[in-house]
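In: Starting from these lines, generate the structure:
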Amino acid sequence: VFLFPLHKVLNFITVIMKLPKAVVKVSPDERVFRGETVTLTCDIQRAGDIQWTYSWFKDGSVIRDVTERLYSITSVSDRAEYSCRGERSDSQRSDTSAAVTLTVSGVSTLTVSPDERVFRGERVTLTFDIQGAGDIQWTYNWFKYGLVIRDVTERLYSITSVSDRAEYSCRGERSDSQRSDTSAAVTLTVSDLKPKPELTSDPAGAALTGNTVTLICHMNPATGWDFYWYKHTLNSETKTQTNSYRVKIDSVSAGGQYWCRAGRGKPVYYTQYSDALWVNANPSAQTHGGFYMQDGANKRISVLM
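Out: Okay, here's the model as predicted:
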């Protein structure tokens, strides 16, 4: 009688009893777009010609009524981990595969420039962005109140002269016919009145020569504007990106009328001019506080010498 060493017998039994290995394959890729169709395939090594049924798992929980080797997700919507396991007709099982993670891109955002609150006649640009869009060719469908806007297929949609309140949304479509989700709608609110800023000064009232007066051009909404400043005449213009402008009161000539207005966009949409603010360099010998006087729409600051 020939006897095998015990360790060889145990190794042989281990090989015989080792479970077949299951592997999940993903098509087209583990990085997918929202709404895309994804096919998962459960491959079992050394499966042979025996009949298998399959169990699929999402984040560790069994997916009911899915027992085929191929599992198609017709409209993927969220990030998840998938794994599978096979069972033979003789009740023997494979091991459970390593999980594959589907990472879902395609979340879309719609932004508005210069603002969702706009003025009649202003130019507005809507921009549609798709997370993880990559280098794939996209075309775009734009919607106004849910109805498609014909002949607009670019990522940027410019309304050259906005006239009415409306809701806009957008959706992207790839060259392989896969789509992004439709963005949340943005609402353009259109004001008929051309805005008029208010011009004030800090400090208000008197200012001594040698000091500085800060002019402030108040706008609502306050963001997204450039500001234009005028002294003595509307033909003299200084542009700033902030709504404040410092005036050095170093002589009588620093006094006079000042105006401001705001502008934004390309081409620039200008507001009305503010009412005039008078900065008055007063050569009198007064030694007590100056005066602040408003005459109609014009505001006057007295500067003591």
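
In: switch to C-alpha atoms for all contacts and neighbour counts from now on
Out: Will do.

In: my read: residue 279 touches residue 300, true?
Out: Yes. In this structure, residue 279 is within contact of residue 300 by CA atoms under 8 Å, at 5.8 Å.

In: So those two - more neighbours on which side?
Out: When residue 279 and residue 300 are compared for neighbours, residue 279 comes out ahead with 27 against 22, by other CA atoms under 10 Å.

In: and this one, so I can compare the two:
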Amino acid sequence: NNVQIQKCIYEYQSCLVHSLAMDLSKASLRADSRRVPAGGSVTLTCSVDASADWRYDWFKRQTSEYSKSFMIKSGTAEQNITISEEGTYYCRGGRGDPVVFTEDSNTVTIDKIKRHLKTARITQNPSWIKIFIGERISLTCVISDGDGAQWEYEWRTTSLESLTKITGDWVFYTSISSAGDYYCRGKQKMDLHPTMWSYPIRLTVHSSKPKATLNVDLLSGSGYWDLTCYVDTSPSTWKYFWYMGEIPSEIKPGQDAAASNKQILVSQRGLYWCRGGRGEPVYYTEFSEPMKVGTNQGSGSLVSSPLMTGMVCGNLLLCGSLVLLFIFLLRKIK
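Out: Okay, the predicted model is just below:
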């Protein structure tokens, strides 16, 4: 400024007065808020208590007292700028050619409100690993610490770009296109910023129904047959249903069967079937092949009865003994 003043002395007397007035001018900085909301901004206003035609330079340094300052904007005609980062800011005014600057303004320190990012996760019900076409599945988007707030939910899958739902539950019956990765996130109704996307949950959908298998064993000497049904996929997830007759009619506990879910004991001869079921509403497997118990009549698999064979053989032996005794007595009488 001394050089400018000396130049003015030699050129124009009035310029000297003008430059001295500038030297005494100081910029002032104010902010509409000292804290930047998450995802928001703060407006800074720089002003000089003098006539118009000022242009403004804007500076920032980190919140550390000894950090280096750097210019973020230069020569703006507007008194206002918008910032979204924390730090310490100041400004200055300048005008004329060559430019004469005011003193630096006061500093304003802006802090950033630390946003506690809520997280989303997906729960699956039922939580089966192996899912078959046509099964009913419920997915729920759960927001950590999200109780009491009004949330909207957004879902994304491998085959579906985006789906917005009011509730966090997504219930559907599976198809081949249901296979893939599922993501969700939530957003409070009055908030512009959603949570992060959840980690994916993967659904694998098998295209055909599983089929039950029925095994039959005779309990020796008891007159009962042991029927065992199983489904060759995650056995613990299935309940078993039992049927009898050419047209399958369900056997309920107490109807000539001691039911223990996977196994039953039966004494009545006939045609038996089984199948598995799980979920609500119940999703059924295909019926097993029918098994014919205690007889070789009709179709189906034959289950022989050693007990019956023994009874027949015993009766023949008894009859034979009686015949021999009768012949012996006739000879003795003669």
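
In: What value does the TM-score take for this pair?
Out: For these two chains in superposition, a TM-score of 0.53 is obtained (TM-score structural alignment, normalised by the length of structure 1); 205 aligned residues with a CA RMSD of 4.0 Å.

In: Tell me which residues touch the most centrally placed residue in structure 2, please.
Out: With distances taken as CA atoms, centre = their mean, residue 122 lies nearest the centre of structure 2, 2.3 Å away. When the contact criterion is CA atoms under 8 Å, 6 or more residues apart in numbering, the partners of residue 122 of structure 2 are 139-142, 183-184, 198-201.

In: Let's see that with 6 Å instead.
Out: Residue 122 of structure 2 sits next to 140-141 when contact means CA atoms under 6 Å, 6 or more residues apart in numbering.

In: Just give me the match in structure 1 for it.
Out: By TM-score structural alignment, residue 122 of structure 2 lines up with residue 109 in structure 1.

In: same question, residue 292 of structure 2
Out: By TM-score structural alignment, residue 292 of structure 2 lines up with residue 278 in structure 1.

In: related to what we said a few turns ago, quickly find the element holding the residue nearest to the centre of structure 2.
Out: According to DSSP states H and E, residue 122 of structure 2 maps onto strand 120-125.

In: What residues of that strand count as buried?
Out: 120-122, 124 (16 or more other CA atoms under 10 Å).

In: Would you mind stating the distance between the counterpart of residue 127 of structure 1 in structure 2 and residue 278 of structure 2?
Out: Aligned counterpart of residue 127 of structure 1 in structure 2: residue 140 (TM-score structural alignment). Counting by CA to CA, to the nearest Å, the gap from residue 140 of structure 2 to residue 278 of structure 2 is 20 Å.

In: swap in residue 222 of structure 2?
Out: As for residue 222 of structure 2, its distance to residue 278 of structure 2 is 33 Å (criterion: CA to CA).

In: More neighbours: which of those two?
Out: Neighbours around residue 222 of structure 2 and residue 278, counted as other CA under 10 Å, are more numerous at residue 278. The numbers are 15 against 9.

In: Excluding residues flanking it in the chain, which one is nearest the residue mapped onto the more buried one from structure 1?
Out: Aligned counterpart of residue 278 of structure 2 in structure 1: residue 264 (TM-score structural alignment). Take residue 264 of structure 1 and drop its neighbours on the chain: the residue closest to it by CA to CA, 6 or more residues apart in numbering is residue 225, 5.0 Å away.

In: I'd like to know how many residues surround the one you found.
Out: When neighbours are defined as other CA under 10 Å, residue 225 of structure 1 has 22 of them.

In: how about it, what's its partner in structure 2?
Out: By TM-score structural alignment, residue 225 of structure 1 lines up with residue 238.

In: surely that match meets residue 275?
Out: No. Using CA atoms under 6 Å, residue 238 of structure 2 is not in contact with residue 275; the gap is 9.4 Å.
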